[in-house]
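Student: have a look at this fold, sequence not included:
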């Protein structure tokens, strides 16, 4: 049994987030189904975190266990040929049996982009929020140090959660 770590990138626009949800398309579900088709065995894909509906990722780490002997390069090529264009496997790596993407995550980076404009360029709408002028850029700059850095978000987690925040 191999434990495989994947690095994923995705455009979450058409998805109800990372985590499997009944009757809604999710990143986890789509990738699990592609892995199952490729390896011919059901899998559970563990993500380093969960993104909300419409959220994109550029380096989401996930892992799954498999008896498949498909070479790692074949996994990447095979999965990318099966996945929709909005989801890509950037890398695959065999990792220790006890590796778990969620519990071994050492950090997460969140990036928020805003465009201060009256007219939003169509190609930017997926990657930035429109802020109509006048935008108080100096006031925002003064507040940024309060949100940049490492913070304890444990008050936002579900009761009994094992996540490190």
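Tutor: Everything's here; your move. Nothing here was measured: the structure is a model prediction, and the numbers come from that model.
Student: okay, CA-based contacts and neighbour counts for the rest of this
Tutor: Will do.
Student: which residues of the chain fall in helices?
Tutor: Along the chain, counting by DSSP state H, helices occupy 27-39, 72-82, 137-143.
Student: OK, contacts around residue 25?
Tutor: 14-16 (CA atoms under 8 Å, 6 or more residues apart in numbering).
Student: want to compare, so here's the second one:
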């Protein structure tokens, strides 16, 4: 039986999602915990690989269960063997042709940026930080230029393995919650480091270092070398993956998790 899982994790202590020879990844931790319940090795496939230090509240994975277990065993049972920074939210049987990555038609990322003179304390590792006063309206106007189908080569990491840099951006918005500036991006798919590179360039515009129209110029130039540096991984969250309704998966909970609401400065 193929089973899909909803996963959340604090990526601070992990070397990223993807399995590593020496362990230390979120995938390594999850597969080890699943093996405890299955009694044999289990491999998982995720909707979107995240880098070291990147978090997720809405990651989706699938695996082929080698044994029959109640769904509660694939959630509460597996959680017993997971590190505290990783938790399964739900498990759902799916058709054999479901694929966590290739069946998805959209992914949503959120970037949390602390904008104040002092660096984060409680939010260390969970928010990015910029001490310059940022002009929200300028960043909002620049973000609006990202919506639609574009070649995002200017925001693509050198080692990106995506077949094409052309992606459909369905939403790109920026808003403020007290001392936090929140960046929301939803697209058909994302390139490696794309969100962190977008945030870096939007911050440059918010600082007044570049004009609002610079974002459109970067899209047209398709040259990673002329855009801003890659921003910190600390504030990046994969908050939702979207699938067609016929797969029967829970809708992604893209609102701010209550644990973040209470821990982060407002």
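Tutor: Nice, I can see it. Keep in mind that what you see is a predicted model, and the values were worked out from it rather than measured.
Student: turn the helices of structure 1 into TSV, including mean neighbour count and distance to residue 112 of structure 1.
Tutor: Below are the helices of structure 1 laid out as TSV (neighbours: other CA atoms under 10 Å; distance: least, CA to CA, whole Å):
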stretch	mean neighbour count	distance to residue 112 of structure 1
helix 27-39	19	20
helix 72-82	17	27
helix 137-143	9	13
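Student: same list (those) but as JSON lines, adding distance to residue 52 of structure 1.
Tutor: Output for these, formatted as JSON lines (distance: least, CA to CA, whole Å):
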{"stretch": "helix 27-39", "distance to residue 52 of structure 1": "10"}
{"stretch": "helix 72-82", "distance to residue 52 of structure 1": "23"}
{"stretch": "helix 137-143", "distance to residue 52 of structure 1": "25"}
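Student: can you show me the helices along the stretch 151-266 of structure 2?
Tutor: 194-207, 214-221, 258-263 (DSSP state H, counting those that start in this stretch).
Student: select, out of those helices, the one closest to residue 121 of structure 2.
Tutor: Closest of these to residue 121 of structure 2 is helix 258-263, at 10.3 Å (criterion: CA to CA).
Student: the residue most distant from the middle of structure 1, which is it?
Tutor: For structure 1, the largest distance from the centre (CA atoms, centre = their mean) belongs to residue 134, which lies 33.0 Å off.
Student: how close does it sit to residue 34 of structure 1?
Tutor: 46 Å (CA to CA, to the nearest Å).
Student: one more: residue 60 of structure 1?
Tutor: Residue 60 of structure 1 sits 17 Å away from residue 34 of structure 1, going by CA to CA.
Student: which residue, other than its chain neighbours, is closest to residue 113 of structure 2?
Tutor: Leaving aside its chain neighbours, residue 113 of structure 2 sits nearest to residue 128 (4.5 Å; criterion: CA to CA, 6 or more residues apart in numbering).
Student: thinking again about what came up before, what's the closest of the helices of structure 1 to residue 108 of structure 1?
Tutor: helix 27-39 (18.0 Å).
Student: tilt between that closest one and helix 72-82?
Tutor: 120 degrees (axes from the mean of the first three to the mean of the last three CA atoms, to 10 degrees).
Student: that older thread, what's the neighbour count on the residue nearest to residue 113 of structure 2?
Tutor: The tally of other residues near residue 128 of structure 2 (other CA atoms under 10 Å) stands at 22.
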